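Asks: got a predicted structure here, sequence first:
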Amino acid sequence: MDRSGTHRVAVLALDGVYAFELGIPSRVFGTARDERQRPLYDVVVCTVDGRPVRTDSGFTVSAEHGPEALERADTVVIPPTRDFDEGMAGDELPEPVAAALGRIGPGTRIVSFCNASYVLAALGLLDGRPATTHWHVAEDFQRSFPRIKVDADVLFVDDGDVLTAAGVAAGIDLCLHLVRRDHGSAVANHVARQCVVPPWRDGGQAQYIERPVPEPTLATTAATRAWALERLQEPLSLGELAAHARMSLRTFTRRFQEEVGLPPGRWLTGQRLELARTLLESSDLPVDVVAHRAGFGTGNSLRQHMRAVLGVSPAAYRRTFTATR
């Protein structure tokens, strides 16, 4: 961070960069403010040699910075390029790209969107680690880099200092996740509202993969999901959810999976965890009370779920995000 405590983000625009994804970090991180409305992030765009680069949209981008911006960054974000739409020929990066990335300092957080995962893979940063990429190139990505634990079903993977996102809007999901990780739910939710996007999305990439169009139907689980969100502290069963949707258990479970990308039970647990996280960050309620209000019943149950999903206890989570306020 710089002397003001602002987190420095460098966005590396490669030749052929997708213009939409290039703008995501500036839009999301640039919207984050502290309680005094001071920027929490300083976002700059750079290229490997300081020269303009082509975009996928018929215009060029003249960045204000060259590769020296990578040396000063706390986080480096690499958006996708059309050059990797069908994968990457070989497993070596062009020398200018490799040289620019070699200027990134140790301890820097590195993020890829979509097919920019090939860049991180070619650098060896993903060997033996979990990662994702756009589902369209996932099979080629796994074949090209068999040491990577590719998960093509998720929207993004957070492996600490290296994070990978799936296609297009998943870059927004990942940036919001980083704001939440850095500064808590309140700041991330405010950014999401300003950007007119949900603070998190249900499910993963599976719901967006091309499939045969199902038979038209008016039945949906949306109303039941909204109903469940108002009753998270109640012990909702699958049977109660199906009954509210006026579907059989089998039909409801199948329809829910198709619409959300997750089984009902996993979705419900995820929503309860988000509520618990918000309560831990924004209140001084005892852990047992938070657990009850979020629908986990007991503090022990909440502790087990938080350790399984987040790797921390409720108390440790609260200490972390109370310190960021």
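Replies: Sure thing, it's come through. All values reported here derive from a predicted model rather than from experimental measurement.
Asks: when you work out contacts or count neighbours from here on, use the C-alpha atoms and nothing else.
Replies: Noted.
Asks: please enumerate the strands of this protein.
Replies: 7-12, 41-46, 53-54, 60-61, 75-78, 109-113, 130-131, 149-150, 156-158, 162-165 (DSSP state E).
Asks: I'd like the ones you listed as JSON lines, with mean neighbour count and distance to R103 appended.
Replies: Output for the strands of the chain, formatted as JSON lines (neighbours: other C-alpha atoms under 10 Å; distance: least, C-alpha to C-alpha, whole Å):
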{"stretch": "strand 7-12", "mean neighbour count": "24", "distance to R103": "12"}
{"stretch": "strand 41-46", "mean neighbour count": "22", "distance to R103": "13"}
{"stretch": "strand 53-54", "mean neighbour count": "18", "distance to R103": "19"}
{"stretch": "strand 60-61", "mean neighbour count": "17", "distance to R103": "22"}
{"stretch": "strand 75-78", "mean neighbour count": "25", "distance to R103": "11"}
{"stretch": "strand 109-113", "mean neighbour count": "24", "distance to R103": "12"}
{"stretch": "strand 130-131", "mean neighbour count": "22", "distance to R103": "23"}
{"stretch": "strand 149-150", "mean neighbour count": "18", "distance to R103": "26"}
{"stretch": "strand 156-158", "mean neighbour count": "22", "distance to R103": "23"}
{"stretch": "strand 162-165", "mean neighbour count": "26", "distance to R103": "16"}
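Asks: ok, second structure coming up, stack it against the first:
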Amino acid sequence: MSAQQATGGPVAVTIGSRPEPVHTVAVYAFDGMAPFELGVVVEVFGLARPELSGLLAAPWYGLRVCADRPGTPLGAVGGFSITARYGLDELAAADTVVVVGVPNPFAGDVPPGLVSALRTAHDRGARIVSICSGAFALAAAGLLDHRAATTHWRYAELLQQRYPLVRVDPDVLYVDNGDVLTSAGSAAGIDLCLYLVRRDHGAKVANTVARRFVVPPHRDGGQAQFIEAAVRPVEEDEDGIARSMQWALDHLSAPLTVPLLARQAGMSERSYLRHFTARNGTSPMRWVITQRIAASLPLLESPDGTVEEIAAAVGFESAATFRHHFGRTMHTSPTAHRRGFGRGVA
């Protein structure tokens, strides 16, 4: 990984004897922005990643931070400023365009230059992505008409009122329409960016990036569409709940019960249930199911093993039980996930 790529400039990477262009990601920066969402995009797509050596079958990304007036300092929430090197022409020419917000969703003002650049990028086949209030820019460009989309829950009703042709879903982390993707607020941008990496490079690469990101081990609940694998190991010297979680991760294929996990934690069942739920926001067995589904993803994305074999390998008592929980959590079937994300799967 070259120093030029680490600082955001696209470079040519040699695979075999043939140079391959990087996939260019352009992110829109504006005066008065909150820095978190921009930082997420920079972290995922702009950071040098030596940990991916040997895992990539295609070049990594080249990041460009773009603004209406390149070279002009832009104030950020928190009292500091950044200067974008690139302008909207470069944004319109990128392979993936990310809009992390608009200056004021309630005012209804979306910069016309951004709207024009988004339309140009989309017309030439770019992938268009929004985080949080960035959905307002995509809607203003007409890219969300007659499509499902999401945004931060704070803005969902406003987005629906202002753009009635958009089918706003406030209950999901993100929505994938293929060429246009939208996500909810802040941390949901991490989920969507990791999902893009998974789509482009597969489960192993996405999980490696998530591990370096130090994301939570799971994203459970009704909003979750896709859940990354449990990438954060639990240290052995942590408390009893943590030890039981690590033990469960090491024994996912075995029958797991609350009494068994409570014994690993050295706690009574009642105390274990109370402390586990308070710590993780979900019950122990719901967490186990989530981890089993997460563990099944890289198996489904490889050409080896039937759905029945994978179900047994991650601890489900039957393929039917696996399909039930997979569909409830992932909003798709194991077979459909394999078809969409499998590498070398017919």
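Replies: Received the coordinates, thanks. From a predicted model like this one, the values you see are computed outputs, not experimental measurements.
Asks: TM-score for these two?
Replies: Overlay of the two chains. TM-score (TM-score structural alignment, normalised by the length of the first structure): 0.74; 306 aligned residues with a C-alpha RMSD of 4.0 Å.
Asks: quick one, which of the strands of the first structure is nearest to G204 of the first structure?
Replies: Closest to G204 of the first structure of those is strand 156-158 (C-alpha to C-alpha; 8.3 Å).
Asks: what's that closest one aligned against in the second structure?
Replies: With TM-score structural alignment applied, strand 156-158 of the first structure matches the range 174-176 in the second structure.
Asks: ok so, going back, could I get the strands of the first structure as TSV with distance to L280 of the first structure?
Replies: Formatted as TSV, the strands of the first structure follow (distance: least, C-alpha to C-alpha, whole Å):
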stretch	distance to L280 of the first structure
strand 7-12	24
strand 41-46	24
strand 53-54	45
strand 60-61	43
strand 75-78	27
strand 109-113	26
strand 130-131	28
strand 149-150	32
strand 156-158	21
strand 162-165	25
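Asks: closest to L238 of the first structure out of these?
Replies: Comparing the strands of the first structure by C-alpha to C-alpha, strand 156-158 comes nearest, at 27.6 Å.
Asks: what's that closest one packed up against?
Replies: Judged by 3 or more C-alpha pairs under 8 Å, 6 or more residues apart in numbering; DSSP states H and E, strand 156-158 of the first structure is in contact with strand 130-131, strand 162-165, helix 170-183.
Asks: looking at the ones you listed, which is nearest to T253 of the first structure?
Replies: Nearest of those to T253 of the first structure, taken as C-alpha to C-alpha: helix 170-183 at 25.1 Å.
Asks: what about that closest one, how far off from the second structure?
Replies: Superposing on the second structure places helix 170-183 of the first structure at an average distance of 1.5 Å from its equivalents, by mean C-alpha distance after the TM-score superposition for the first structure.
Asks: and that helix, which stretch of the second structure?
Replies: Residue span in the second structure matched to helix 170-183 of the first structure, by TM-score structural alignment: 188-201.
Asks: buried stuff in that stretch?
Replies: For stretch 188-201 of the second structure, the neighbour count (16 or more other C-alpha atoms under 10 Å) marks 188-198, 200-201 as buried.
Asks: can you pull out the helices in the stretch 51-200 of the first structure?
Replies: Assigned helices in the stretch 51-200 of the first structure, in chain order: 68-72, 95-101, 117-122, 138-144, 170-183, 185-195 (criterion: DSSP state H, counting those that start in this stretch).
Asks: will you turn these into a markdown table that also has distance to R293 of the first structure?
Replies: Below are the helices of the stretch 51-200 of the first structure laid out as a markdown table (distance: least, C-alpha to C-alpha, whole Å):
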| stretch | distance to R293 of the first structure |
| --- | --- |
| helix 68-72 | 43 |
| helix 95-101 | 47 |
| helix 117-122 | 39 |
| helix 138-144 | 39 |
| helix 170-183 | 21 |
| helix 185-195 | 17 |
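Asks: many thanks, have a good one.
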